[in-house]
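Student: Test case, fold it:
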Amino acid sequence: MGRKVCVIGNGMTQFAKPGSSPDYHMMAKAAGQQALEDAGIPYDLVEQAVVGYVYGESTSGERAMYELGLTGIPIYNVNNNCSTGSTALMLAKQLVEGGIAECVMAMGFEKMEKGALGAKYTDRLNPMDKHMGVMFKAQKFTNAPPTAQLFGGAGREHQEKYGTSNEAFAKIAVKNRQHALNNPRSIFHDPLTVEEVLESPHYYGPITRLQCCPPTCGAGAAIVCSEEFAKKHAKNTPVYIVGQSMVTDMPSSFNEASMIKVVGYDMTKEAARQVYEQSGLGPQDVDVIELHDCFTANELITYEALGLCEPGGAEQLIDEGNVTYGGQWVVNPSGGLLSKGHPLGATGLAQCAEMCWQLRGQADKRQVEGAKVGLQHNLGLGGACVVTLYSV
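Tutor: Below you'll find the predicted structure:
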């Protein structure tokens, strides 16, 4: 760990369904301008920028940032699947931490197409070949969307090992939709019942349609800087990044025929371990959490990987109300990916924004009372998991 690094400004657009959003550069402009205004600085003070997106032409990052100014700064384009936004954030943090820059903007955006994710190139090796190989051996293929099969398979494995009920997964969708009612930037604002979730079209394992995040368009941005820069320029209380780690796939992802591990359990567990070690804090010190609930199954197994409970304890955690308001942690107060939406390149920075707003006490009706420590988890298959710990 080098210099202290903090976030002093955040921006995030209203998330939208494909076909109903502005173009990517305009979404990025809106998020970037919000972050600059939130920080109280002009774009001229931004020394470098890291821009994340998954679907787009090369140098789309430059074109997006040009909407904020033509200052000639270095602009880096990042693609790390669903963890792209947090990857941009981590690179920005490292630039500041290492003394290369005083102030960096991390930007993420996505203009997605309708429907389930699919491969764009069929004339070369798919980078998910190892993951799909494990899935084929463990459960073969069905007509369900591939990602639903992967995470649904993980949910089914959890059921087989620990007796987890279908209702436990459905309750996560209900909780996150309830949280989203207080988030004006969320894509969904209608409450759900467990019965509605379970009766929606079945995909794989315990997963039904209402337990899957929707394709979404949107943008997010963060101003990352040194403590000295924050003291001189910031108009908001700085939120410090006190721990951050990225972990990629390990042998256990592929050699144990475990669907739980192929979708990132061990990556999450190791990234969390490193972050707790860096910060000197543990899950018991955390007040609020934004985690990667692309499917309800992933939220459930991530409780265990982050150390919120022992393996097999997730259903009890849910039933006792320990992952919502009034419990030990509030998980996904934004509504999470399930209800807020999941524009791949923007998700990690939208999570960062929620963390900062919560820790500054600026989250309005969804504010977690007394929140001082926040944990962020952003997962991309293929694969990379980024865990970040914030404090004020």
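
Student: only C-alpha atoms for contact and neighbour calcs from this point on.
Tutor: Noted.

Student: Counting by contacts, list what the helix or strand hosting residue 160 packs against.
Tutor: For residue 160, the element it lies in under DSSP states H and E is helix 146-162. Helices and strands touching helix 146-162, by 3 or more C-alpha pairs under 8 Å, 6 or more residues apart in numbering; DSSP states H and E, are strand 202-204, strand 207-208, helix 259-262, helix 296-305.

Student: residues in contact with stretch 130-139?
Tutor: 141, 150, 153, 253-254, 257-259, 262, 382 (C-alpha atoms under 8 Å, 6 or more residues apart in numbering).

Student: How about stretch 359-378?
Tutor: Contacts with stretch 359-378, where a contact means C-alpha under 8 Å, 6+ apart, come from 82-83, 86, 179, 182-183, 237, 239, 268, 285-292, 325, 330, 333-334, 347-348, 351-352, 354-355, 357-358, 385-392.

Student: If burial is judged by neighbour count, which of those pass?
Tutor: With neighbours counted by 16 or more other C-alpha atoms under 10 Å, the contacts of stretch 359-378 contain buried members at 82-83, 86, 179, 182-183, 237, 239, 268, 286-292, 325, 330, 333-334, 347-348, 351-352, 354-355, 357-358, 385-392.

Student: Second input sequence below; structure requested for side-by-side comparison:
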Amino acid sequence: MIQRVLVAGVGMVPFATPRKSDPYDALAEAAVRAALADAGTELAMVQQAYAGYVYGDSTCGQRALYRVGMTGVPVLNVNNNCSTGSSALFLARQAVASGAADCVLAVGFEQMQRGALTSHWDDRPSPFERFDTVLDQVGDPVEGVPMAPRYFGSAGAAYADRYGARPETFAAISVKARRHAANNPYAVFRDSVTIEQVLGAPHIYGPLTRLQCCPPTCGAAAAVVTSEEFARAHGLRTDVAIAAQAMTTDTSSSFEGDPLKLVGYDMSAAAARQVYQSAGIGPEDIPVVELHDCFTTNEVISYEALGLTPEGTAEKFIADGDNTYGGRVVTNPSGGLLSKGHPLGATGLAQCAELTWQLRGEAGPRQVEDVNVALQHNIGLGGAAVVTLYEKLR
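Tutor: Sure, this is the predicted structure:
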């Protein structure tokens, strides 16, 4: 018997650059305490905990949770690259839906270092070896350009070649992200930028400039998920549920030489299809989305992967303002990874927090009108894509 899974409480801390951040365990403690308080429960009621982080030694989840309390609860550490936070949530939801537990905590955190993402293990096979081989075939290697911008810059260049998208189209994503983040006290970058400033920033790779790349960020977010029966029995919040969720990994199509598929287009599309089918709704029914905008180029191609606009039409979708307030669907009201920040392990749970607030009507000046369902999209190269649909319960 599949139990309905509720998001009873969420919490997060303001994201910060590495220079200004507290250590990961302090960040995680604050996010967990906020989520427990929001749910109206305590750690002693939690039956399982999933802790997500990418950069850190083994059992960082235990260290972080021990700051809140030492209840003996099983703690499982999760690492799925940039989709780590959503992967922790996926496991927490499964535990509750299956009846294995009634109250589960998912927490994601990251204490990142300054600079671009790098591999820390050079004495063993890289999980990106197959990806890198394809990337070298489809994109020009440029000395000094970090791995991630090469992947997503190549995808953006391929999209522009295929559909004629202009540099201004990608730059407009950064402008929107900053405009949305201006109303988010948790976001790192809240000052406005213009298209001219975005295009005039130092060039990185393909259509990407520095202002089109998410910053290395530290932060934490958490969610308490419960069965409906448990929430009602203990007087917890029962207003937001996970209506559907899917996780996918790469298929052979990722390695056939299409840069869009190399960065997860097919994974995202497959997960979205599964979610829509399970929930019995379509992308046209979605008023708000938190999607994985690690680079402006990925937001553009994700519009199409998620079915928010047909293939090849993202430029018109953006030009018509259908990706923001007053348009068809508000994308990344939080400011997204570009402006809110992208602490890898925390991102998926920060998206969960934002959409829970949107469904409750608690997003303040970021609030989207008439939100009854909300979609979350989180990917990690290597690869994993998690798409989650939330619903407001009446």
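
Student: Post the TM-score for the overlay when you can.
Tutor: After superposition, the two chains reach a TM-score (TM-score structural alignment, normalised by the length of structure 1) of 0.99; 391 aligned residues with a C-alpha RMSD of 0.9 Å.

Student: Show me which residues of the helix holding residue 160 of structure 1 are buried.
Tutor: Across helix 146-162 of structure 1, burial judged by 16+ other C-alpha under 10 Å covers 146-159.

Student: compared with structure 2, how much does it deviate?
Tutor: Taking mean C-alpha distance after the TM-score superposition for structure 1, the mean distance separating helix 146-162 of structure 1 from the aligned residues in structure 2 is 0.5 Å.

Student: List the buried residues in the helix or strand following that helix.
Tutor: Counting by DSSP H and E, the next helix or strand C-terminal to helix 146-162 of structure 1 is helix 166-180. By neighbour count on 16+ other C-alpha under 10 Å, the buried set for helix 166-180 of structure 1 is 166, 168-180.

Student: With stretch 20-35 of structure 2 instead?
Tutor: Quick answer for stretch 20-35 of structure 2 (16+ other C-alpha under 10 Å): 21, 23-35.

Student: Take those and write them to TSV, including secondary structure and distance to residue 218 of structure 2.
Tutor: Listed next are the buried residues of stretch 20-35 of structure 2 as TSV, based on DSSP: H, G, I helix; E, B strand; the rest coil; distance: C-alpha to C-alpha, whole Å:
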residue	secondary structure	distance to residue 218 of structure 2
21	coil	6
23	coil	9
24	helix	8
25	helix	11
26	helix	11
27	helix	8
28	helix	10
29	helix	14
30	helix	13
31	helix	12
32	helix	15
33	helix	18
34	helix	17
35	helix	18
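
Student: so which pair among these is furthest apart in space?
Tutor: Farthest pair in these (C-alpha to C-alpha) is 21 and 35. Separation: 20.0 Å.

Student: any chance you could map the strands in structure 2?
Tutor: Counting by DSSP state E, structure 2 has strands at residues 5-12, 48-52, 75-78, 103-110, 203-205, 208-209, 219-227, 240-248, 288-290, 330-331, 373-380, 384-392.

Student: Adding distance to residue 190 of structure 2, write those strands out as TSV.
Tutor: Putting the strands of structure 2 into TSV (distance: least, C-alpha to C-alpha, whole Å) gives the following:
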stretch	distance to residue 190 of structure 2
strand 5-12	17
strand 48-52	26
strand 75-78	30
strand 103-110	21
strand 203-205	22
strand 208-209	18
strand 219-227	16
strand 240-248	28
strand 288-290	17
strand 330-331	16
strand 373-380	22
strand 384-392	27
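
Student: Nearest to residue 189 of structure 2 among those strands would be which one?
Tutor: strand 219-227 (13.9 Å).

Student: Where does that closest one end up in structure 1?
Tutor: Under TM-score structural alignment, strand 219-227 of structure 2 corresponds to residues 218-226 of structure 1.

Student: what comes up buried for the matching stretch?
Tutor: Across stretch 218-226 of structure 1, burial judged by 16+ other C-alpha under 10 Å covers 218-226.

Student: do the same with stretch 195-206 of structure 1
Tutor: 197-198, 203-206.

Student: how long is it end to end?
Tutor: Start-to-end span of stretch 195-206 of structure 1 (C-alpha to C-alpha, to the nearest Å) is 13 Å.

Student: again with stretch 340-354 of structure 2
Tutor: Counting by C-alpha to C-alpha, you get 11 Å between the two ends of stretch 340-354 of structure 2.

Student: Ok, stretch 12-21 of structure 1 next?
Tutor: Start to finish, the residues bounding stretch 12-21 of structure 1 are 13 Å apart (C-alpha to C-alpha).

Student: centre of the chain versus that stretch, how much separation?
Tutor: Taking C-alpha atoms, centre = their mean, to the nearest Å, the mean C-alpha location of stretch 12-21 of structure 1 is offset from the chain mean by 17 Å.

Student: got CSV for the helices and strands packed on helix 146-162 of structure 1, with distance to residue 108 of structure 1 too?
Tutor: Below are those laid out as CSV (distance: least, C-alpha to C-alpha, whole Å):
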stretch, distance to residue 108 of structure 1
strand 202-204, 30
strand 207-208, 28
helix 259-262, 26
helix 296-305, 22
